[in-house]
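Chemist: Compute the structure for the input listed below.
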Amino acid sequence: MQHTYLLSPLGASTGASSIAMGLMHLADQRGLKAGFFLPVSQSVQSLSASFGSKPAMGMEQLQQYMSDGELDDALELMVASYEEQAADCDIVIVLGLASNDATPFATKVNSALAKSLDASVILVATDTEVNPQHMNRKLEIAAETYGGAIHGRALGVVINKAGAPRDVHGTIRPEMFDTQGREIPSLEALEKQLPIFRGGHFKLFGIIPWQSRLMAPRTIDINRVLPVQILHKGQAESRRIEHVSIGARSPGNLVEVLQPGTLVVTSGDRNDVLQAAALAEISGNPLAGVLLTGGLQPSEGTMKLIAPALELGLPVMVTKTATYPTATRLPALYPYTPEDDTERFASIIDHVVAHLQREKFREVISVEGERRLSPAAFRYNLVRVAKALKKTVVLPEGDEPRTVEAAIISANKGIAHCQLLADPAVIDDLLEKRGWSRPEQNFEVIDPRTIRNNYINSFVELRKHKGMNEVRARQLLEDSVVLGTMMLEQNDVDGLVSGAVHTTANTILPALQLIKTKPDASLVSSVFFMCLPDQVMVYGDCAVNPDPDAQQLADIAIQSADSAAAFGIPPRVAMISYSTGSSGSGADVEKVREATRIAKELRPDLVIDGPLQYDAATTASVAASKAPDSPVAGKATVIIFPDLNTGNTTYKAVQRSASVVSVGPMLQGLKKPVNDLSRGALVDDIVYTIALTAIQSGSEGELEK
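Modeler: Sure thing, here's the model as predicted:
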């Protein structure tokens, strides 16, 4: 059964779109397919585009309907658009209108739309009302619009931007230094203060504290509100404007405002201000940039003088607009998040989700049916379970930059205790050059030279049947992957992740020699967890076995199905070929057909079918014509490729073309978890592979909970 939730903003600039993103993420984590619906185009077009939806109508069109007294006609168009966009969703988040000078009818439209869509309502307020009595009255009046706080549609409220800095008129001013934030009440205190919450019918779903960086646009985004010429781009694409300072003072009086994240706006002939900004940059205060006004540009000599600051990334731009109108236009940057600013979107979602009351939402959001494991749900569960297990994962490629960054992220999130095998001096230098902070815990750098001798005797004992001796063991342990594998074999760590710079053979061979396979495993294979836009699929084998025979292919299918089930994915296994069913013939097709027969015979409990072409396996419309009687076609979750050439090519094409996070490859069949990375792995790929490895070393079944 589909559920619809309308977010009703109580005033302007409540940040209701941020709450919408947070709610959709929460729903996705629970495996629910969430849709976003924008009834009227507003100042959140980037949000609408990000979720693949389109407004039902433009604002001018709605204004015309309202002036003509034709609200019902407007609602008819909105509902039609809603039905088209929300047809296959479990829940739909509808962003209501915010009341402002252009939309005095917002409350009327929101109320009518909630009835038309049979939507429950969540109010979105800010902490504008300092007096609790005023806040309570405001919420009661808003709830009455939807039938009251006890028996109506209004489920509760989210208070956003709590503690935001405001000017004397109460307007949020994120761009200025001289604004004061407010003390944020605790959720428990506010629930006790406001009578509307005491009955338990109307809920306080969360208090989202103000965080200036979430509102901060990138320096490069200035060109969205001002015509600018870039004199030096520097790090304009990554630095953010947290404050704006008008450089009208003398340099000596600018010291207190030349802080990280400050955009200095000054006349183009104020070389002294530009030089002061450069000194601040060199002193370790990365400014958002310097914006020179009046169309005046610094001399070539001045630019040479500030060259050290430019090398550090200080952006310098110039606009023909005068200083005052420039400063007054800059605040227009803050409410708008460009579609390509994925970092800001992600930060907003993380912040909102961290402060929403999950259990309260669970009480009101309930959907029956099979749980769909979305990418967000899969990644969320990986991190959740890995954090609980508190495992140690060794990273033999300890000085590889992507690996170091992934280790920092994993440590900060508590995913695992990461041990980097590297020269500590190299790591210190890398951290300084990249501007990364060393995590206070879960991050350890081990110099391989200090521990190699600890494993020589054990290495000789394990390989003595192959003629291993101390001299040869010492030589082999010079390889950090071999050393890390010995650490795992000796139970000094719980798992190993490598492959960012080493080949698959470099990672797997030591594991086969020292860790060995499980008693019931006939071979080692691999799977990728492919985080596609709507679901997570399992691809196997894309990394290990070049050309498996029918028996081996059947074993790979069984291993992959079990891995899918262990990580919460209902296994429906498609054996891939260039032919579907009995439509083709040839040695390659026959191998897949025989492998399917063997797998079914060995594991009759599995839902498995083949040969199937990829489109028949994954696309319902194609399956209906090519394999109408297949229990797998059109809804496969586990894809088994006939050989390494096909599998590796397909996974990389999907990963790169669709910007998909691929977690893995996860090796199957070893006694202890050793996981290989693609040499083209992204930092996110490594982070989630670390989490996956930690879980493998614990209890995989925990992920299904």
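Chemist: going forward, measure contacts between C-alpha atoms and count neighbours the same way
Modeler: Will do.
Chemist: so where do the strands sit in the stretch 201-350 of the chain?
Modeler: Along the stretch 201-350 of the chain, the segments classed as strands by DSSP state E, counting those that start in this stretch run 203-209, 228-232, 243-246, 262-267, 289-293, 316-319.
Chemist: Am I right that Pro611 sits in a strand?
Modeler: Yes. Assessed with DSSP: H, G, I helix; E, B strand; the rest coil, Pro611 lies in a strand.
Chemist: surely it meets Ala595?
Modeler: No. Here Pro611 lies out of contact with Ala595, judged by Cα atoms under 8 Å, at a distance of 9.2 Å.
Chemist: How many neighbouring residues does Asp684 have?
Modeler: By other Cα atoms under 10 Å, the residues close to Asp684 number 18.
Chemist: hmm, back to that, which stretch among the strands of the stretch 201-350 of the chain is buried most, on average?
Modeler: For the strands of the stretch 201-350 of the chain, the largest average neighbour count (mean count of other Cα atoms under 10 Å) is found in strand 289-293, namely a mean of 28.
Chemist: got CSV for the strands of the stretch 201-350 of the chain, with distance to Gly147 too?
Modeler: Shown next, in CSV, are the strands of the stretch 201-350 of the chain (distance: least, Cα to Cα, whole Å):
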stretch, distance to Gly147
strand 203-209, 15
strand 228-232, 50
strand 243-246, 42
strand 262-267, 47
strand 289-293, 50
strand 316-319, 52
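Chemist: what distance separates stretch 316-324 from the centre of its chain?
Modeler: Its chain's average C-alpha position is 36 Å from that of stretch 316-324, according to Cα atoms, centre = their mean, to the nearest Å.
Chemist: before we move on, back to that, of the strands of the stretch 201-350 of the chain, which is nearest Ile348?
Modeler: Nearest to Ile348 among those is strand 203-209; the distance by Cα to Cα comes to 10.5 Å.
Chemist: Could you list every helix and strand in contact with the closest one?
Modeler: Judged by 3 or more Cα pairs under 8 Å, 6 or more residues apart in numbering; DSSP states H and E, the packing partners of strand 203-209 are strand 154-162, helix 187-193, helix 342-355, helix 358-364.
Chemist: to compare against the first, here's another:
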Amino acid sequence: MAVSTRIYITSAEGHTGKSTIALGVLDTLSHELGRVGVFRPVARSTDERDYVLELLLAHDGVDLGYDQCVGVTYDDVHADPDAALATIVSRFAAVERQCDAVVVIGSDYTDVGSPTELSFNARVAANLGAPVLLVLGGRSSDGGSARSGAEMRQVAEVTTAELRSEHASLLGVVANRVEPERLDEVVSGIGGALASSPWGAVPVWALPEDRLLVAPTVRAVLSATGATLLSGDEALLDREAVGVVVAAMSMENVLPRLTEGAIVVVPGDRSDVLVATVLAHASETFPSLAGIVLNGGFELAPQVERLIAGLDSPLPIAHNDLGTYDTALAITQTRGRLAADSSRKHDLALSLFETHVDGEQLLRLLQVSPSGVVTPLMFEYQLLERARGVQKHIVMPEGDDDRILRAASTLLQRGVARITLLGDEPAIRARGAELGLDLAEARILDPFDPSLQVQFAAEYAKLRAHKGISASMAMDTVTDVSYFGTMMVKLGLADGMVSGAKHTTAHTIRPAFEVIKTLPDVGVVSSVFLMALADRVLVYGDCAVIPDPTAEQLADIAISSAQTAEQFGIEPRVAMLSYSTGDSGSGADVEKVRAATALVRERRPDLLVEGPIQYDAAADPTVAAAKMPDSEVAGRATVFIFPDLNTGNNTYKAVQRSAGAVAIGPILQGLRKPINDLSRGALVGDIVNTVAITAIQAGTDSAPTTVTTPEGIPS
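Modeler: Predicted structure coming up:
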């Protein structure tokens, strides 16, 4: 099937950060269309895998193999450009037949002169019938000096003339890596070059330079300098090195020159400087470093090795055989890459694109119509967008867990929610810096903060006085991170809480039962999973909380689940599941479901509900036509209510594994304010989704009262 959406992303020279733009375009299309492809017309070689293509193929919205997404190599183009073009068109067509849209990424200017290469890219775009999104570099082609608006105008005039000569169509222009204070100047300059464009009004967008996106990782630095890791946390090798400090001087002169995120080059025979640098990294009064490279090929003395080992520092320390000059030169010449395994760069790139490129305008230009299906990726994007729109404040008690820190960094960079982390602030910020995370906007509170402890204890003692809780008992209780976070929600210092990465479900939700309590018309707290299938999203409840609900509790679960479905844009059609359909069976379990269905109809006559009904009759229109032909729910159910926890928990896991569904949850429902639990095996993406869900739940409630603590910390 031919697709209506194609876009060709190319640049006029190297080092423009084209991969950032390609990732942003791919992500934007994936939120609207079910099947998005990637195609690389010209790759470097068949022997070395193309890292840009691998980056894009790793995106959740793409389901294609590497080899099928490559056209030809540079050698093929040199040997016979016409034959290479024919091969490109043929291989592109094979990819396009599998997709609703294809993002085509032009070549990288690593082989031939710019005019020739741009001309060939324009020719390919014209032959593919793909409009060009032109990426212009806001810095000189070697990545050095920043360009002015006038210089960008000249570049735009030359490059667009090249596109016209090859009959390519220009969709828009993105100026990337622009000096932040020159964004408007650059847009104006490029706009002037396009004023008489034969393509009509062409949008121009500009993205600012960010040092992090072009910074190499510590791992890349060690590879470039031929260094071998001696000690330190290997997880920190993926941190970006944003500077280099050559420490070929005395200790007292090195320390003032240390900078945040720098690689420090230390002569291998200067053990005093090595020890001082490691201690400085551990200190709260010095910058957090990315790593140390010991150069010169010197072996550390055994006693120095023992001393370093005793410090137990996570800071990566490596050594090589190069001299100081060659080591520093190799580091400064190492360029960073936007790779699939760099979550911080990935988040930053998408944040820059979303902030500075009008995604809706881009989709209109490409004439993209929303898909009739909802894929897991599309649904997850909708969650983040809705959460971003309400801007709620979520507390995450487990600030000592790396997954929580990574999720918090993503949430903050993407602007999804405001975040408070609980724990020791210096330790959390130090660990975040070591992991290369951006937690600058996170609020960090200590559960043992005296003023907050007194305030929370007084409130907790008042709430639990009927259970014999004294003020002194309350003082101990509220320092537990789950209670502390719950009290923040209770008092309006946060809109919701997400916990459970390191704690049990009971530890997370017991404080909510005691403090937050249930909604007035809800008898029980229950849970649902949002099951994102290949083409739609279903609601499963209860799969996590109530082992064997009564008929009254089952009715509560059904009504709460229908309300949750509505919160997330799912039209509720409720199936009360059993092992029989309609009047075909009997027995205590069936009668419980029948009674629960009657209660739902009595309490919510506006809801579409059917029960008892078997799963196949609820989900499959063909089976429904035979078993319940007149039902408005059978065959079309969106909310599935299981008769007990055993059935619900096993069914959601079976569907998750066998159908490849994305299970989002458990989402707690029935509480006055949102508290949500995580699986202790939760991945970073699961945590991000749960925080987004919690923010959306909070957004449907009335705004919390702003409370100022004794320290003056507003909500």
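Chemist: Would you pull the TM-score for this pair?
Modeler: The TM-score (TM-score structural alignment, normalised by the length of structure 1) is 0.73; 659 aligned residues with a Cα RMSD of 5.3 Å.
Chemist: Comparing the helices and strands packed on strand 203-209 of structure 1, which comes out most buried?
Modeler: Of these, strand 154-162 is the most buried (mean count of other Cα under 10 Å), at a mean of 24.
Chemist: Find me the equivalent region of that strand in structure 2.
Modeler: Aligned by TM-score structural alignment, strand 154-162 of structure 1 corresponds to residues 170-178 of structure 2.
Chemist: how far does that stretch sit from the chain's center?
Modeler: Stretch 170-178 of structure 2 sits 24 Å away from the centroid of its parent chain (Cα atoms, centre = their mean).
Chemist: Not counting it itself, show me its contacts.
Modeler: Applying Cα atoms under 8 Å, 6 or more residues apart in numbering, the contact partners of stretch 170-178 of structure 2 are 16-18, 131-139, 146-147, 163, 186-187, 199, 202-210, 365.
Chemist: Helices of the stretch 351-500 of structure 1, start to end?
Modeler: Counting by DSSP state H, counting those that start in this stretch, the stretch 351-500 of structure 1 has these helices, from start to end: 358-364, 375-389, 401-413, 424-434, 456-463, 470-476, 480-489.
Chemist: Format those as a markdown table; extra columns: distance to Val92 of structure 1.
Modeler: As requested, these are exported to a markdown table (distance: least, Cα to Cα, whole Å):
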| stretch | distance to Val92 of structure 1 |
| --- | --- |
| helix 358-364 | 13 |
| helix 375-389 | 17 |
| helix 401-413 | 30 |
| helix 424-434 | 41 |
| helix 456-463 | 58 |
| helix 470-476 | 57 |
| helix 480-489 | 47 |
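Chemist: Out of the ones you listed, which gets nearest to Asp534 of structure 1?
Modeler: Evaluated with Cα to Cα, these place helix 375-389 nearest to Asp534 of structure 1, the distance being 7.0 Å.
Chemist: tell me the contacts of the aligned residue in structure 2 for Gln297 of structure 1?
Modeler: Taking TM-score structural alignment, the alignment pairs Gln297 of structure 1 with Glu299 from structure 2. For Glu299 of structure 2, the contacting residues are Gly268, Asp269, by Cα under 8 Å, 6+ apart.
Chemist: Could you measure from the most centrally placed residue in structure 1 over to Ser50 of structure 1?
Modeler: Compute the mean C-alpha point of structure 1, and by Cα atoms, centre = their mean the closest residue is Ala346, 5.7 Å away. Counting by Cα to Cα, to the nearest Å, the separation of Ala346 of structure 1 from Ser50 of structure 1 is 12 Å.
Chemist: likewise Thr293 of structure 1?
Modeler: The spacing between Thr293 of structure 1 and Ser50 of structure 1, counted by Cα to Cα, is 34 Å.
Chemist: Ala624 of structure 1 now?
Modeler: Going from Ala624 of structure 1 to Ser50 of structure 1 by Cα to Cα gives 31 Å.
Chemist: Then Leu692 of structure 1?
Modeler: When Leu692 of structure 1 is compared with Ser50 of structure 1 (using Cα to Cα), they lie 28 Å apart.
Chemist: These two: which has the busier surroundings?
Modeler: Shown here are Leu692 of structure 1 and Ser50; by other Cα under 10 Å, Leu692 has more neighbours (30 against 13).
Chemist: Would you mind finding the match for that one in structure 2?
Modeler: Looking across to structure 2 (by TM-score structural alignment), Leu692 of structure 1 lines up with Ile693.
Chemist: Chain neighbours aside, what residue packs nearest to that match?
Modeler: Leu383 (6.6 Å; Cα to Cα, 6 or more residues apart in numbering).
Chemist: My read is that that neighbour contacts Val691, right?
Modeler: No. Assessed by Cα under 8 Å, Leu383 of structure 2 is found out of contact with Val691, at 9.6 Å.
Chemist: Excluding covalently adjacent residues, which one is nearest to Thr504 of structure 2?
Modeler: Arg680 (7.5 Å).
Chemist: and Arg679 of structure 1, what is it in contact with?
Modeler: Taking Cα under 8 Å, 6+ apart, we find Arg679 of structure 1 in contact with Gly499, Ala500, Val501, His502, Thr503.
Chemist: what's the distance between the fourth one and Thr646 of structure 1?
Modeler: His502 of structure 1 sits 22 Å away from Thr646 of structure 1, taking Cα to Cα as the criterion.
Chemist: Around the nearest residue to Leu62 of structure 1 once chain neighbours are set aside, how many other residues sit close by?
Modeler: Closest residue to Leu62 of structure 1 apart from its sequence neighbours, by Cα to Cα, 6+ apart: Ala74 at 6.7 Å. Neighbourhood size, Ala74 of structure 1 [other Cα under 10 Å]: 21.
Chemist: Which residue in structure 2 aligns with Ala74 of structure 1?
Modeler: Counting by TM-score structural alignment, Ala74 of structure 1 lines up with Thr87 in structure 2.
Chemist: Look at its match and give its secondary structure.
Modeler: Thr87 of structure 2 is classified as helix under three-state DSSP.
Chemist: Same check on Pro666 of structure 2?
Modeler: With three-state DSSP as the basis, Pro666 of structure 2 sits in strand.
Chemist: okay but it is in contact with Phe529, surely?
Modeler: Yes. Pro666 of structure 2 lies in contact with Phe529 (Cα under 8 Å); the separation is 5.1 Å.
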